[in-house]
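In: Structure for the following, please:
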Amino acid sequence: MRSTDTLTRAEIAEAIHKKLGISRAESLAMVESILQQMCSALSSGENVKISGFGTFLLRDKGERVGRNPKTGVEVPITPRRVMTFRASQMLKDRIAQD
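Out: Next comes the predicted model:
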């Protein structure tokens, strides 16, 4: 059991090191390479699907009117692109079991 509530890059690299027997430096480079690939795809407008895990989806939100909750003053919210994550059914099932 891990000591923290957050899984870090270093912990992922350590797990790869132990499972595959490659060096820590190689496993960390592998993790960094995968994350860089995902970032590049998302920044160029592509969705990222990891079978059995889930999909990182990009969605464009249009301009809309929001309201300051303290003052009640209406302010325009600019259009933007947001990223969402949709877990696969396999991941949902596994989480429900634990």
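In: hey, let's count contacts and neighbours off CA atoms from now on
Out: Noted.
In: quick one: buried residues of the longest helix seen in the chain?
Out: Longest helix of the chain, by residue count under DSSP state H: helix 24-43. The neighbour-count check on helix 24-43 (16 or more other C-alpha atoms under 10 Å) flags 24, 27-28, 31, 38, 42 as buried.
In: what's the answer for stretch 91-98, then?
Out: Of the residues in stretch 91-98, none count as buried by neighbour count, 16+ other C-alpha under 10 Å.
In: One more, so I can put them side by side:
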Amino acid sequence: MIRSDLVLRLAAQNPHLYERDCQAVVDAMLGRIADALVAGDRVELRGFGSFTVKEQRARQGRNPRTGVPVEVAAKAALAFKAGKEMRDRVNPEVALR
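Out: The predicted model follows:
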């Protein structure tokens, strides 16, 4: 699902709202999540999952085409961990055990 699909589904489920209002809600939510992650905070949506920023250290990599060693700079990576309810919805047969 892409952002525009999400907006259309929200608008369909909430006929009292205009599509542009649903767009504003989605943009505001995603913007706040992004702002929190940029600030180094952890974002947890109960029942869905949590987003965190993890630092990856600098390392020595290798150019796959030539095999020449290259330096890979340290960087931040986004990590997502699904919540228990979401894991159970995605894997219903595992939840029954």
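In: quick one: TM-score?
Out: The TM-score (TM-score structural alignment, normalised by the length of structure 2) is 0.84; 92 aligned residues with a C-alpha RMSD of 1.6 Å.
In: returning to that earlier point: the longest helix of structure 1 vs structure 2 - mean distance after superposition?
Out: Compared with structure 2 after the fit, helix 24-43 of structure 1 shows a mean deviation of 0.9 Å (mean C-alpha distance after the TM-score superposition for structure 1).
In: That helix corresponds to what range in structure 2?
Out: Mapped onto structure 2 using TM-score structural alignment, helix 24-43 of structure 1 spans residues 19-38.
In: Which elements pack onto the longest helix of structure 1?
Out: helix 9-20, strand 48-50 (3 or more C-alpha pairs under 8 Å, 6 or more residues apart in numbering; DSSP states H and E).
In: ok now it, how far from the chain's centre?
Out: 13 Å (C-alpha atoms, centre = their mean, to the nearest Å).
In: Counterpart of Gln97 of structure 1 over in structure 2?
Out: Per TM-score structural alignment, Gln97 of structure 1 is aligned with Pro92.
In: How about Val75 of structure 1?
Out: Using TM-score structural alignment, Val75 of structure 1 sits opposite Val70 in structure 2.
In: Thought Gly61 was touching that match, still the case?
Out: Yes. Using C-alpha atoms under 8 Å, Val70 of structure 2 makes contact with Gly61 at a distance of 5.2 Å.
In: which SSE is the match of Val75 of structure 1 in?
Out: Element membership for Val70 of structure 2, per DSSP states H and E: strand 69-72.
In: I'm done for today, thanks for sticking with me.
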